[in-house]
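Novice: Quick one: sequence and predicted model below, then my questions.
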Amino acid sequence: MIRVLIADDEPMIRAGIRAVLASDPDLAVVAEAADGHRAVDLVQRHRPEVAVLDIRMPGLGGIEAAAEIRRTAPATGVVMLTTFGEDDYILRALSGGAAGFLIKSGEPEELIAGIRAVADGAAYLSPRVAARVVAHLAAGGAGAAVGRRAAARERTDALTARERDVLALVGSGLSNGRIARRLHLAEGTVKAHVSSILARLGVDNRAAAAVVAHEAGIALPPAEAQ
């Protein structure tokens, strides 16, 4: 059973998320909060596998709450909920340790997939979030976009062929275990590859590595990564 905390200042959003998660017998909502401070307190009390946080909440916002949760309850994975137009917040949340990013208006199946991926230790970027982040990073114009894509490809070209294979699946939201099964490797080998990838790309977490994979154009669509 994957225990989930929901934090959003809009009761109807919380109710909608709760209803979606109720459709999956492996997911259980153990607590709800309307602000970041309460979310952090409830994570300390219930220790859920995943905390789903609105990226903007009154008082302590989702980004700050995510950082506090990662500091005080590192076993709890954080999924951020965002809307279009919040690209700057997403980039800040990436550096704060959030592992999943979903659009509020996305499909219910995507919410469940994201929670499952994060609970399994993976990073999950909604395809629309990934597209928004890559577009935002390239917002300096066509030349900047080409430059960032070229830089990302240069970074990934410096990886070994196997590391690129692993990174492509990291970018698709697969956990180490699922990558190991897909590539017919030992899970410990995949873990070593991921650690090497993070170091060689100069990023701190899987979500940031996933962004590089999307920028370089090597992340597989979720349907192809299964």
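Specialist: Great, that's in hand.
Novice: only C-alpha atoms for contact and neighbour calcs from this point on.
Specialist: OK.
Novice: In contact with the closest residue to residue 206 other than its chain neighbours, which residues?
Specialist: Leaving aside its sequence neighbours, residue 206 sits nearest to residue 123 (C-alpha to C-alpha, 6 or more residues apart in numbering; 5.6 Å). Residue 123 makes contacts with 99, 100, 117, 170, 171, 173, 174, 175, 206, 207, 210, as judged by C-alpha atoms under 8 Å, 6 or more residues apart in numbering.
Novice: and the comparison structure, right after this:
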Amino acid sequence: MVLADDEAMIRAGIKAILATDPEISVVAEASDGREAIALAQDHQPDVVLMDIRMPVMDGLTATAEIKQQVPKTSVLVLTTFSEDAYVARALGDGASGFILKSGDPRELLTGVHAASAGASYLSAKVAQRIVAELNRRSGTRTRSAAARKRVSALTEREQQVLALVGEGLSNAEIGRRLYVVEGTVKSYVSAIFTALGVRNRVQAAIVAYEAGLVTDGDE
């Protein structure tokens, strides 16, 4: 994976956490968004862990560029509670998940593994903040009602799959949970994206949260 953060001490701390997992390897480090894009192109990693506020080019702009140029690479966004609006914007840029800088180190490892497997990762605290920010913009009742209406168009099985996407499970994990093959799950996920009008798993997960399919204890 590629680690992008403009603070050397933060990068060192994150690397120390990642080093506790033998399945995770940091192949390169970037101190700004433009460098992160170049490293993603060179190494084509499974995951880029991206800070938001960086010099030269911010992390959100870099995320959008990476998803356009290296679409198979997943981007996890590092965020703080003061950056809710930026996180909401990142939903449309193709980010695969959001990691809270002050969160439990285990969330970082879980998020990296989820993104590497092609799944989304939203810790409960981050998801609550994102939904709260979106609701602030357009009204809680309006967004919740709209989400429930969109979800009602799905079949019962599709709603089950959407709820599991909201929990951050990969297609393989959903298949094991529902006792179906992974190819069937992929078909369900594709149909869900089309029906909801979303571009990625994180956007679908947000709809699941807003519709009440995922609760705080389902992280």
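Specialist: Sure thing, it's come through. Only a predicted model underlies this, so the values are computations on that prediction, with no experimental measurement involved.
Novice: so what corresponds to residue 179 of structure 1 in structure 2?
Specialist: Aligning on TM-score structural alignment places residue 179 of structure 1 opposite residue 174 in structure 2.
Novice: before we move on, which element is its match in?
Specialist: Element membership of residue 174 of structure 2, judged by DSSP states H and E, is helix 171-178.
Novice: Tell me which stretches of structure 2 form strands.
Specialist: 2-4, 28-30, 47-51, 74-79, 97-100, 121-122 (DSSP state E).
Novice: counterpart of the fifth one in structure 1, which residues?
Specialist: Equivalent residues of strand 97-100 of structure 2 are located at 100-103 in structure 1, counting by TM-score structural alignment.
Novice: And the first one, by the same measure?
Specialist: With the alignment judged by TM-score structural alignment, the segment of structure 1 matched to strand 2-4 of structure 2 spans residues 5-7.
Novice: The second one too?
Specialist: Aligned by TM-score structural alignment, strand 28-30 of structure 2 corresponds to residues 31-33 of structure 1.
Novice: Would you pull up how far that stretch lies from the middle of the chain?
Specialist: Computed by C-alpha atoms, centre = their mean, to the nearest Å, the chain-centroid distance of stretch 31-33 of structure 1 equals 20 Å.
Novice: Which stretches in structure 1 count as helices?
Specialist: 11-22, 36-46, 62-72, 87-95, 108-119, 127-137, 142-157, 161-170, 176-183, 187-201, 206-216, 222-225 (DSSP state H).
Novice: Among those, which comes closest to residue 2 of structure 1?
Specialist: helix 108-119 (7.1 Å; C-alpha to C-alpha).
Novice: quick one: the closest one to strand 27-33, angle?
Specialist: Calculated by axes from the mean of the first three to the mean of the last three C-alpha atoms, to 10 degrees, helix 108-119 of structure 1 forms an angle of 90 degrees with strand 27-33.
Novice: Output the helices of structure 1 as JSON lines; include the columns mean neighbour count and distance to residue 30 of structure 1.
Specialist: Listed next are these as JSON lines, based on neighbours: other C-alpha atoms under 10 Å; distance: least, C-alpha to C-alpha, whole Å:
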{"stretch": "helix 11-22", "mean neighbour count": "15", "distance to residue 30 of structure 1": "10"}
{"stretch": "helix 36-46", "mean neighbour count": "19", "distance to residue 30 of structure 1": "7"}
{"stretch": "helix 62-72", "mean neighbour count": "22", "distance to residue 30 of structure 1": "16"}
{"stretch": "helix 87-95", "mean neighbour count": "18", "distance to residue 30 of structure 1": "24"}
{"stretch": "helix 108-119", "mean neighbour count": "20", "distance to residue 30 of structure 1": "14"}
{"stretch": "helix 127-137", "mean neighbour count": "18", "distance to residue 30 of structure 1": "27"}
{"stretch": "helix 142-157", "mean neighbour count": "16", "distance to residue 30 of structure 1": "40"}
{"stretch": "helix 161-170", "mean neighbour count": "21", "distance to residue 30 of structure 1": "28"}
{"stretch": "helix 176-183", "mean neighbour count": "18", "distance to residue 30 of structure 1": "26"}
{"stretch": "helix 187-201", "mean neighbour count": "16", "distance to residue 30 of structure 1": "30"}
{"stretch": "helix 206-216", "mean neighbour count": "25", "distance to residue 30 of structure 1": "25"}
{"stretch": "helix 222-225", "mean neighbour count": "12", "distance to residue 30 of structure 1": "28"}
